[in-house]
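Chemist: when you get a sec, could you give me coordinates for this:
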Amino acid sequence: MKKLLLIIGAFMLSGFVVKAQPSRVDKPTEWAPNTTVLVSPNQQYRLSYQGDGNLVVYDKSNSPLWDAKTYGTAPSKLVFQGDGNLVLYGANNSVFWASYSHNKGGISLRLSDDGILSVWDDKNSIWSTVIPSRVDKPTEWTPNTTVLLSTNKQFRLSYQGDGNLVVYDKSNKPLWDARTCGTAPNKLVFQGDGNLVLYGANNSVFWASYSHNKGGISLRLSDDGILSVWDDKNSIWSTVIPSRVDKPTEWTPNTTVLVSPNKLYRLSYQGDGNLVVYDNSNKPLWDAKTYGTAPNKLVFQGDGNLVLYGVNNSVFWASYSHNKGGISLRLNDQGSLSIWAPPSRDNNPFIAQRINKDELLKGLIGEWRGSDINRNEINIVFTADKAVFTMTDMRMQKRIVAEMTYTVNANDMRNPYLILDFSYKDKSGAISKLSMFIMTNEVCKFAFLKQETPVSAEIKDLYEQTDMRTDISCIWHTGFEGVTKLNELYLKKYIVPKYKVGDRGPGGGWIFYDKGDYTDGWRYLEAGPEDLGTLPWALNTRNLITTANRTALGTGKANTIEISNGYYCDRFYTTAARVCAEYQSGGKGGWYLPSIDELDLMYVNLVQNLNVGNFDRKLGSYHWSSTIVSKDARYAQYINFKNGGHSNTWIEYKCTVRPIRAFSDLQDW
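Modeler: Have a look, this model is predicted:
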């Protein structure tokens, strides 16, 4: 024992003293980067000011419990100031982060035995890293604050420095946001009247929950990531998105209007003016084709009409379902958007209308031909069990003859639909069999396909079963898109390709790929007629988009949509994906930033093989793709059009942008 004391004493005399870090400081103090600022009294937690600029609370296993999210800044100093504020400064005293606890009597900075960092006045904590799951009184927050943290610690509500209010899950995936990114933030207030409001300068309102004067007393973030305002018993507002609305409702742009019950489909009213149904892979299934309009509001009206309005109440699109009893707008589990009326008293519409099966079939065949039926000559001859129709394409003078045999199963007229069993043979002799369920009333027809015998993959993909099959009260729906697809499937068997690689396309650019079929609604890829400048891929890199990693042909559009939606703040700047998405040429929209495989094929077919397209081929002519580097979303892939070389660079770097579009020549019929 005496020997041990001698050793300890020797270390002290020689100056090798192990100095414990304090658990609190009670006076203004300053720290340089790469410093352990505080250590809890039980030695289980530490507060570290790192060399990468971040301020982090770690536990004993080095797991981070809280951080200031200032990673990657140029650090200068951390200061606990005399006014009670804890501030991270950069060069020239620029502020990267602050606790905003100034002028509240703060005199002490502490790290507790449960890992909580806090600022205290002489009696109480005035700021801490403890984040509640609910607040039950009027409260105000400044930017760069985590407002709420769910009880299970899986979700957080963040009021960001860019002005946006966002619910994130534990993986930092945004689940909901107020779409206020890029505003000049001032404060977030949960008011005494129950309203949650984002204010800018001069108390201008950027966003509100509009839950005022409804008895709201509590703001909560649940264990499933739902933000809500409650009265004493019930939720009066929340970020839960319904699958249906049953009363007149109005939405502003940049809103998810409906989400299907199975969460696989959503209806989005976009900032570009378009109304789109997406699946969970962000593939668009239907849209109102109003992209590029000046959006104002989407209204499900009291007369049952769904309308997209612009300024001065100009109408860009409508469902034209007004005055037909519509009371409910729904998005079902198959991605079909529809408007419903109460069931008719006469649930036997076929007897009531005395539908003639031949007239019904004529009408359907007419719809199969599409809206431009007047460009073709169609002759149909009916017999008792057969329809033979001949169509002459007026553009190509190509005569098409096909035959369908059919039977009508309408014996049980209590069911609100007919079944037509088709067996059809094309001119090559191939036979396919399928059943078509047809539902009709005075305002709509709907058909979907059911496989009866092995048929082509394209027809199999058209199988679509919806809840409209058994309820006649649907008065409008997006199901007509299925009829258009059937038209394309039939015609593709006979049509000679309209374009070849190197031809000028309908958008004024150059065709660089012919897929040879019409799967996924497109056949050709067209490069735009011009470069759109040398631009950054993205600018707001606070929350990196990790899913824009598709490489294959036809996937650049999905990448572009995710980039545009994910880097929402970039809408204020000129970036690669945004200028492509907004581009118009030859009266055509739908342009996007190509995936890496699309970009490579464009280079090989147009530049290397044909030397067409007016491409910049000088040294250093790097062209952006929409594909990120899969292991690091801070980088995106590009191709050097001087030599075809592939590489990647930081997404804020500027590269040349050339848009492309995928299209089907059948769309022009």
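Chemist: only C-alpha atoms for contact and neighbour calcs from this point on.
Modeler: Fine.
Chemist: where along the stretch 451-600 of the chain do the helices fall?
Modeler: Taking DSSP state H, counting those that start in this stretch as the test, the helices found in the stretch 451-600 of the chain are 457-461, 480-491, 556-566, 576-581, 596-602.
Chemist: highest average neighbour count across those?
Modeler: helix 576-581 (a mean of 26; mean count of other CA atoms under 10 Å).
Chemist: in a markdown table: the helices of the stretch 451-600 of the chain, plus distance to W207.
Modeler: Shown next, in a markdown table, are the helices of the stretch 451-600 of the chain (distance: least, CA to CA, whole Å):
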| stretch | distance to W207 |
| --- | --- |
| helix 457-461 | 42 |
| helix 480-491 | 36 |
| helix 556-566 | 18 |
| helix 576-581 | 24 |
| helix 596-602 | 38 |
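Chemist: so which of the ones you listed is nearest V388?
Modeler: Smallest distance to V388 across the helices of the stretch 451-600 of the chain (CA to CA): 14.6 Å, for helix 480-491.
Chemist: which elements pack onto that closest one?
Modeler: Helix 480-491 is packed against helix 357-368, strand 445-451, helix 457-461, with contacts defined by 3 or more CA pairs under 8 Å, 6 or more residues apart in numbering; DSSP states H and E.
Chemist: now, of these, which is deepest in the fold?
Modeler: Ranked by mean neighbours (mean count of other CA under 10 Å), the helices and strands packed on helix 480-491 are led by strand 445-451, with a mean of 19.
Chemist: list the helices and strands that strand packs on?
Modeler: strand 431-440, helix 480-491.
Chemist: please give the structure of this sequence too, so both can be compared:
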Amino acid sequence: MKKIFLILALVITTVSLAQTPEKMSYQAIVRNTDGNLLSEKTVGMQISVLKSTSSGTAIYIETHSVTTNVNGLVTLEIGMGSVVTGDFSVINWGDDKYFIKTETDLEGASNYTISGTSQLLSVPYAFHAKTAGNLKNYKIGDFAHGGVVFWVDETGQHGLVCSKENQSTSVKWFAGTFGKTLAKGNGLYAGKTNNTIIIMSTYAVVGDNGDSYAARLCNELVVSENNNQFGDWYLPSEYELSLMYQNKAEINTTSTANGGENLINDVYWSSTEDSDNTALGFNFSDGQESSILKSFQNRVRAIRSF
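Modeler: This next block holds a predicted model:
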């Protein structure tokens, strides 16, 4: 009987913050020893929130029984499992460092044989806001949350920021092969899901071949600001790029004032796939989108939500 295992080394970094409080989304890929995707198989998972260090005290533990999809992908929401100990809703995310530990039983029970731990590189803002005494309202052009604010919601407390720097002046969209990734999202926060899908699909098809590509550059970006680290960056959707274009002047002014650089009047990659072979690019010289071969080299500017 073939042994089966969970791919954790790369995709564990794709833990992403949900827009509603009380939960976070997590995804991973499962393969067998031949490298084939483990499709439509139920696995058992235990999720622990560790405090202070990667071997720190588990202040919250929950379990899940989840089934991989046809591509070997498992998806779950941390905070929505069967609680073993602790209360996810009362965690004070602003008072320490936190780590997510995952343990997996590949036969679907609770004999966990595979584990991995990853630090949350930015404070979950929606969670921390519940314990903050005074909430600040943000506006377009503010330098906050690791970058430059270019969109805010009606409360002024949540929105999107872009990096103060370009992550690349010339990089391809894919990592060595054409093919459908299903990264079709195009709207507010859609880039976050797209980025995860691109990383997962690429890893499933070609593994970690060391190639640089647009979504990977964003996924691996870590920005330090005022003793905080922000690591949940992603490649914007085409719509999110259009919002950046509308506020290009404010972004450029704030970026350069804080040691960054301007958005260039050139094409930037979006995370929105157009076909098996093409993805949407956005031209910051005239505000026009276009469908471009994934092997072409374009610019990248990462964003994150707060």
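Chemist: about what we covered before: for K618 of structure 1, which of the helices of the stretch 451-600 of structure 1 is the nearest?
Modeler: helix 596-602 (16.8 Å).
Chemist: average gap between that closest one and structure 2?
Modeler: With mean CA distance after the TM-score superposition for structure 1, helix 596-602 of structure 1 departs from structure 2 by a mean of 0.7 Å once superposed.
Chemist: onto which residues of structure 2 does that helix map?
Modeler: Aligned using TM-score structural alignment, helix 596-602 of structure 1 spans residues 238-244 in structure 2.
Chemist: what's the offset of that stretch from the middle of its chain?
Modeler: Distance, stretch centre to chain centre, for stretch 238-244 of structure 2: 17 Å (CA atoms, centre = their mean, to the nearest Å).
Chemist: what about the residue nearest to K248 of structure 2 when sequence neighbours are not counted, how many neighbours?
Modeler: Distance criterion CA to CA, 6 or more residues apart in numbering; nearest residue to K248 of structure 2, sequence neighbours excluded, is L263 at 7.0 Å. By other CA atoms under 10 Å, the residues close to L263 of structure 2 number 23.
Chemist: check the one 4 residues further on too.
Modeler: By the measure other CA under 10 Å, the count of residues near V267 of structure 2 is 24.
Chemist: trace it over to structure 1, please.
Modeler: Using TM-score structural alignment as the criterion, the counterpart of V267 of structure 2 in structure 1 is Y622.
Chemist: right, and that match touches Q637 too?
Modeler: No: Y622 of structure 1 is beyond contact range of Q637, at 9.7 Å (criterion: CA atoms under 8 Å).
Chemist: relative to L293 of structure 2, how far out is the nearest residue to G231 of structure 2 once chain neighbours are set aside?
Modeler: Computed as CA to CA, 6+ apart, the closest residue to G231 of structure 2 that is not its neighbour in sequence is V222, at 4.4 Å. Counting by CA to CA, to the nearest Å, the gap from V222 of structure 2 to L293 of structure 2 is 28 Å.
Chemist: got it, and I251 of structure 2?
Modeler: Distance of I251 of structure 2 to L293 of structure 2, computed by CA to CA: 28 Å.
Chemist: and V148 of structure 2, by the same measure?
Modeler: V148 of structure 2 is 29 Å from L293 of structure 2, by CA to CA.
Chemist: have a look at these two and say which one is more surrounded.
Modeler: V148 (28 against 19).
Chemist: what does that one correspond to in structure 1?
Modeler: Using TM-score structural alignment, V148 of structure 2 pairs with W510 in structure 1.
Chemist: report the contact partners of its match.
Modeler: If you count contacts by CA atoms under 8 Å, 6 or more residues apart in numbering, W510 of structure 1 has them with V501, G502, D503, R504, E526, A527, G528, P529, L606, G613.
Chemist: how close does it sit to R658 of structure 1?
Modeler: In terms of CA to CA, W510 of structure 1 sits 12 Å off from R658 of structure 1.
Chemist: before we move on, what about D597 of structure 1?
Modeler: 14 Å.
Chemist: now the match of V148 of structure 2: closest residue in space, sequence neighbours ignored.
Modeler: Leaving aside its sequence neighbours, W510 of structure 1 sits nearest to R504 (CA to CA, 6+ apart; 4.5 Å).
Chemist: distance of that neighbour relative to L525 of structure 1?
Modeler: Taken as CA to CA, the span from R504 of structure 1 to L525 of structure 1 is 11 Å.
Chemist: more neighbours, those two?
Modeler: Per other CA under 10 Å, whichever of R504 of structure 1 and L525 has more neighbours is L525, with 26 against 18.
Chemist: so who does the alignment partner in structure 2 of that one touch?
Modeler: Mapped onto structure 2 by TM-score structural alignment, L525 of structure 1 lines up with L160. Contacts for L160 of structure 2 (CA under 8 Å, 6+ apart) come out as V149, F150, W151, V152, I303, R304, S305, F306.
Chemist: just checking, the residue nearest to W510 of structure 1 touches Y524?
Modeler: No: assessed by CA under 8 Å, R504 of structure 1 is found out of contact with Y524, at 11.6 Å.
Chemist: now list whatever residues contact both of these two.
Modeler: I511.
Chemist: and K139 of structure 2, what's its match in structure 1?
Modeler: By TM-score structural alignment, K139 of structure 2 lines up with K500.
Chemist: ok, A190 of structure 2 next?
Modeler: So A190 of structure 2 corresponds to T555, using TM-score structural alignment.
Chemist: skipping adjacent residues, who's closest to that match in space?
Modeler: S595 (6.3 Å).
Chemist: what separates V49 of structure 2 from S271 of structure 2, distance-wise?
Modeler: Distance from V49 of structure 2 to S271 of structure 2, counting by CA to CA: 30 Å.
Chemist: and these two? Which one has more around it.
Modeler: Applying other CA under 10 Å to V49 of structure 2 and S271 shows that S271 carries more neighbours, namely 33 against 25.
Chemist: just give the closest residue to the more buried one, not the sequence neighbours.
Modeler: Using CA to CA, 6+ apart, the closest residue to S271 of structure 2 is S237 (4.9 Å).
Chemist: ok, the one you found - contacts?
Modeler: Contacts here follow CA under 8 Å, 6+ apart; on that basis S237 of structure 2 touches G185, N186, G187, L188, Y189, A190, G191, N194, S270, S271, T272.
Chemist: same check, this time on S118 of structure 1
Modeler: If you count contacts by CA under 8 Å, 6+ apart, S118 of structure 1 has them with L109, R110, L111, S125, I126, W127, S128, T129.
Chemist: any idea which of these is closest to R46 of structure 1?
Modeler: Relative to R46 of structure 1, and with distances defined as CA to CA, the nearest of the contacts of S118 of structure 1 is L111, at 7.6 Å.
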